[in-house]
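> I'd like to go over a predicted model; first the sequence, then the structure.
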Amino acid sequence: MKDFSLLLSEVLQKGICVGCGMCAGVCPKHCLAMDWNILGQYEPQPNSISECISCGLCIKVCPFYEHGINEDGIGQKLFSVIPNIKHTEETGFYLGAFAGAADEETRLNGASGGAVSWLLKKLLEEKRIDKVITVEPCANPEKLFRYTIVSSPSDVDRCAKSAYYPVEMSGVIREIMAQDCRVAIVGLPCFIKAVTLAKSFFPKLRQNIHFTFGLVCGQGKSRMFTEYHIVKMGAEPQDVASFTYRKKVSGFPSSNYAFEMVDVSGRRIRKMWSDGIGDIWGGDYFKQKSCFFCDDIFTECADAAFMDAWLPEFVRDGRGTSLIISRNSLISQLFSNSGTYTDIPAEKVIESQYGVVENKRGFIRYCSADMDVTLKKRDFSLPLSGKKIRLLQKKYKNACFVHQALAQGDGWIGRIDRRVRGSLFIRLKKQIKQRLKQLLGK
């Protein structure tokens, strides 16, 4: 009970639980269960807390509890002894970096260039792993996506697309701990950190989890982010049969994709990123508070990290292109020998995600000093202008406003709409003013 109280006071009450579910997954007495809170985020709820034996595992595997070791320390233990390993402040350790895309079918079906799906299928086909822990879509409006365990290349294809939706891994972790198999797991940086922490306490996880693959992450969104867009697209959340976040549209660059919803009647509705979705995303509306206090962009604890190629030479190709950071010699070899992926300097990989680096690490360095969260404040050399710092502060206020609007209940969409319109109007006024000055030569 004492350890759950620590989890409650140091993580949950501070609002920095990311909802990964590892605490519930490893609890030997099943004292915790993951459920939705009023913000549309997962968090552990007391299940049979009277059975708690104060083992401390729930807090020991939490990626947002201050353990005294950050990603630098974890990466040092995992990767520093690998021959020819390199290191940058932004990426952590790395062996190599690659750019490219999978075969056309995998590429068009997956996120960015389909590199994660290509690699997972390759590992299954070569019998280097038996199963994959990944995220699949669900035909359930209360849970549109969930973690699952798959064992065939066709199932990997079914799970290929991006999901900007909360998921938790308590169930799949319990399942894998009860099996003897070789597994690869795909997750966000905080999830992979939780897996890495758990492996240090559970020999079964060390034995079974052979590869960890991370997805470069700028922020996690609550469930209400999706429900907001469902309503704005002219439907109701309870009527949704499926939701796609990265529908590639012919004739558009890879940075302008569509959200696509299919309702229970089969009606298909599409909305482009440029039609307002980007304003909600970029304004940090519906962003989880924990994400403001995470400085891991390139999944520094993972064997490889995957991301979109947000670079001028790639972004015009609407089919998508992947960039990969590898920290594993086998993974590097597979990409090097693929014939479709080429080496790329790590500096180009960092450049492709530099906006995310500025947002995440800039907030922690310049905006979080007076907040009751001391987690992971690594000292990065990241000079930012006063204008950029004020923008980061505004984004945090946007996220807090959404939390308040959701807590107030009915009418939250209208309250958020008014704030978004106000922000867009202010931005438009500034742009007009700047343009007039240019025209008048002032």
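All right, it came through fine. Computed from a predicted structure; not experimentally measured.
> all contacts plus neighbour counts: C-alpha atoms, from now on.
OK.
> contacts only, for residue 42.
Applying CA atoms under 8 Å, 6 or more residues apart in numbering, we find residue 42 in contact with 18, 19, 20, 21, 34, 35, 36, 166, 167, 168.
> tell me the contacts of the second one?
Applying CA under 8 Å, 6+ apart, one finds that residue 19 lies in contact with 34, 41, 42, 43, 44, 166, 167, 168.
> run a quick neighbour tally on residue 433.
By other CA atoms under 10 Å, the residues close to residue 433 number 12.
> that one: which element?
Per DSSP states H and E: residue 433 is located in helix 412-440.
> show me which residues of that helix are buried.
412, 413, 415, 416, 420 (16 or more other CA atoms under 10 Å).
> out of the residues you listed, who's nearest residue 390?
Within these, the smallest distance to residue 390 is 17.0 Å, found for residue 420 (CA to CA).
> returning to what we had before: buried members of the contacts of residue 42 into PyMOL, please.
The PyMOL command for the buried members of the contacts of residue 42 (criterion: 16+ other CA under 10 Å) is given here:
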select buried, resi 18+19+20+21+34+36+166+167+168
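> need the buried residues of helix 412-440 in TSV with distance to residue 427, can you?
Formatted as TSV, the buried residues of helix 412-440 follow (distance: CA to CA, whole Å):
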residue	distance to residue 427
412	23
413	21
415	19
416	17
420	11
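> quick revisit: which one of the contacts of residue 42 is nearest to residue 388?
Nearest to residue 388 out of these is residue 18 (CA to CA; 25.6 Å).
> is it fair to say the closest one lies in a helix?
No. Residue 18: not assigned to a helix; according to DSSP: H, G, I helix; E, B strand; the rest coil it is coil.
> now do the contacts for the residue lying closest to it once chain neighbours are set aside.
Among residues not flanking residue 18 along the chain, residue 290 sits closest, at 5.8 Å (CA to CA, 6 or more residues apart in numbering). By CA under 8 Å, 6+ apart, residue 290 lies in contact with 15, 16, 17, 18, 64.
> same question for residue 37.
Going by CA under 8 Å, 6+ apart, residue 37 touches residue 43.
> how near is it to residue 340?
Distance of residue 37 to residue 340, computed by CA to CA, to the nearest Å: 44 Å.
> next one for the comparison:
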Amino acid sequence: MNVVDLIVKNDYCIGCGVCAGVCPSNNLHMDWSDKGELIPKLNDSCKDKCSICLDICPFNNHPINQDDIAESLYANIPNINYNEYAGYFLNCYVGFHKDEEKRIKSASGGLASLFLASLLEEKIVDKIICVGNFGNEDRMFDFGILNDPNEVYSCAGSAYYPVEISRVLKEIIKEKEQLTYAVIALPCVVYALRLAMEKIPKLKKKIKIIASLTCGQLQNRYCTELLALESGIKIDELKKMDFRRKSPKNSAANFLQVATDENKNEGVPQPNQELPFFLWHYHFFKQNACNYCDDVFGELADVTFMDAWLPEYVKDYKGTSLVITRTPLTAKILKKWQHTSTIDVEKIIKSQSGVIHKKRTLVKGRLYKSTFSNQFFPKKRVLPDKKIYDKNKEFIELTFEIQKLSKKKWIKYRFNNSTDEFWNDLTRINSRIKRYTKEGKLQSLLKTPKLLFKKLSGMI
């Protein structure tokens, strides 16, 4: 049994590439699936009794989970705190990069890029592993190794696109120099790296700091193609995608998405909040593994960065960062920066309340649905819950259907000159979304007088 047989075939692979990067027989390589997702594929038959690919897969079932690993990493640090959702933490911060140009170019407030650049400038690590556009013809974004702060800033910004880390891990394992690294990745990749570091001492020695970004879900590459075509750039001409261009006319949450072709011609900027069907909310092109993730804040990372989705910050189009530190070193670095101050962890939780609902509440309903499949599904820290499923059944079933249907339909229309035929083919789903949204608004209106009465009568 290997990761292809168990995880990929059951559609739980997130495509992180850690398995292919650490396979001792070099028997796995990462490639595109027909769903527009990166998956490991076998080069040859596996060796008997080798299970390392499954041992480090973040969506396999393990004898230890994120809570166990986090406890071993952080529980004994002096003055450490704990929150049910954020995990262990020393301090929480809010702020932005003092250089306005770097702040605007970055995702949120630019503190993640500043942190990584500082690690190089202060010689805390030798190199940085992060996601950027490194000229790979087959992949718009990829993990790369950087050793200059300016290179770090050139990779600033979000990449809502599948990436995998196998090539980088192979380089680290093979190299003979005693170099140290910092990695920034999504929570699922962080989990896989922590598992791999326990199996491969060389990785544990070399990876000195792990940073994470908060994550709600990951779409496949078809989503990027749709965004490009909405922007007016054909798929076979697409060269670059700017997922989060900031505009003084918009709030931080209504960033622009702009595609660029091979001749450096830009398409029409598409405001995030005006895209058809609310792509993210209704899980168009979502990778199935994300339905079974319960880590919002990268609980196994030494430091976590996210957007300040709070009323007092979101109006500033330049963006503002929130940060959770879990080690004395990362906390020390944050304390030195201008335009950065501490913030209560409850504010951090509030800023990501929608993602928490998705990954800590709705996941219980999805797990309950999976108990009837008679197939393997990942066990999580939360348990299957029939009440959650019954309460959210319509949304859960609707989004599962959208997830599958959007991938299937896009294959037919991806090389068209526009997205019109794709959306026309989804008319039935569009009607269901409109009906569900209308019913949700009506229920909200019905609840408002009851909540107001309770508040006035002192019941809440």
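Ah, there it is. Owing to the predicted nature of the structure, the values given are computational and were not obtained by experimental measurement.
> TM-score for these two?
Once superposed, the chains reach a TM-score of 0.91 (TM-score structural alignment, normalised by the length of structure 1), with 433 aligned residues with a CA RMSD of 2.7 Å.
> closest one of the contacts of residue 42 of structure 1 to residue 243 of structure 1?
So of the contacts of residue 42 of structure 1, ranked by how close each gets to residue 243 of structure 1 (CA to CA), first place is residue 166, at 13.4 Å.
> residue in structure 2 paired with that closest one?
In structure 2, the residue matched to residue 166 of structure 1 (TM-score structural alignment) is residue 162.
> which SS class is that match?
At residue 162 of structure 2 the chain is in coil, as set by three-state DSSP.
> in terms of contact, does it touch residue 222 like I think?
No. The criterion here is CA atoms under 8 Å, and residue 162 of structure 2 misses it with residue 222 at 10.0 Å.
> what's the match for residue 217 of structure 2 in structure 1?
Structural alignment (TM-score structural alignment) places residue 217 of structure 2 against residue 219 in structure 1.
> now its match: how far from residue 295 of structure 1?
For residue 219 of structure 1, the distance to residue 295 of structure 1 - CA to CA - is 11 Å.
> the more surrounded of these two?
residue 295 (30 against 23).
> hang on, the more buried one packs against residue 363?
No. With contacts defined as CA under 8 Å, residue 295 of structure 1 does not count as touching residue 363, sitting 9.2 Å away.
> looks to me like residue 249 of structure 1 is in a strand.
No. Using three-state DSSP, the assignment for residue 249 of structure 1 is coil, not a strand.
> next, count neighbours for the nearest residue to it once chain neighbours are set aside.
Here the nearest residue to residue 249 of structure 1 in space, its sequence neighbours aside, is residue 257; by CA to CA, 6+ apart that works out to 6.1 Å. Counted with other CA under 10 Å, residues neighbouring residue 257 of structure 1 total 21.
> what sits against residue 257 of structure 1?
Taking CA under 8 Å, 6+ apart as the test, what residue 257 of structure 1 contacts is 246, 247, 248, 249, 272, 273.
> which among the contacts of residue 290 of structure 1 count as buried?
Neighbour counting by 16+ other CA under 10 Å classes 16, 17, 18, 64 among the contacts of residue 290 of structure 1 as buried.
> what's near enough to touch residue 220 of structure 1?
The contact partners of residue 220 of structure 1, taken as CA under 8 Å, 6+ apart, are 164, 165, 166, 287, 288, 291.
> one step back: nearest to residue 396 of structure 1 among the contacts of residue 19 of structure 1?
So of the contacts of residue 19 of structure 1, ranked by how close each gets to residue 396 of structure 1 (CA to CA), first place is residue 41, at 17.1 Å.
> gap between the equivalent of that closest one over in structure 2 and residue 340 of structure 2?
Under the alignment (TM-score structural alignment), residue 41 of structure 1 pairs with residue 37 of structure 2. Between residue 37 of structure 2 and residue 340 of structure 2 the distance is 37 Å, computed by CA to CA.
> residue 346 of structure 1 against residue 93, yeah?
No. Look at residue 346 of structure 1 against residue 93 with CA under 8 Å: they stay out of range, at 10.6 Å.
> give me the more crowded residue out of those two.
A direct count of neighbours by other CA under 10 Å for residue 346 of structure 1 and residue 93 places residue 93 higher, at 26 against 22.
> that's a strand at the more buried one, yeah?
Yes. According to three-state DSSP, residue 93 of structure 1 belongs to a strand.
> show me what contacts residue 371 of structure 1?
Neighbours of residue 371 of structure 1 in contact, by CA under 8 Å, 6+ apart: none.
> state whether it is indeed within a helix.
No. Assessed by three-state DSSP, residue 371 of structure 1 does not belong to a helix; its assignment is coil.
> picking up where we left off before, now do the contacts for the nearest residue to the match of residue 41 of structure 1 once chain neighbours are set aside.
Computed as CA to CA, 6+ apart, the closest residue to residue 37 of structure 2 that is not its neighbour in sequence is residue 220, at 5.3 Å. By CA under 8 Å, 6+ apart, residue 220 of structure 2 lies in contact with 35, 36, 37, 161, 162, 285, 286, 287.
> repeat that with 10 Å
Residue 220 of structure 2 makes contact with 14-15, 35-38, 160-163, 284-288, 407 under the criterion CA atoms under 10 Å, 6 or more residues apart in numbering.
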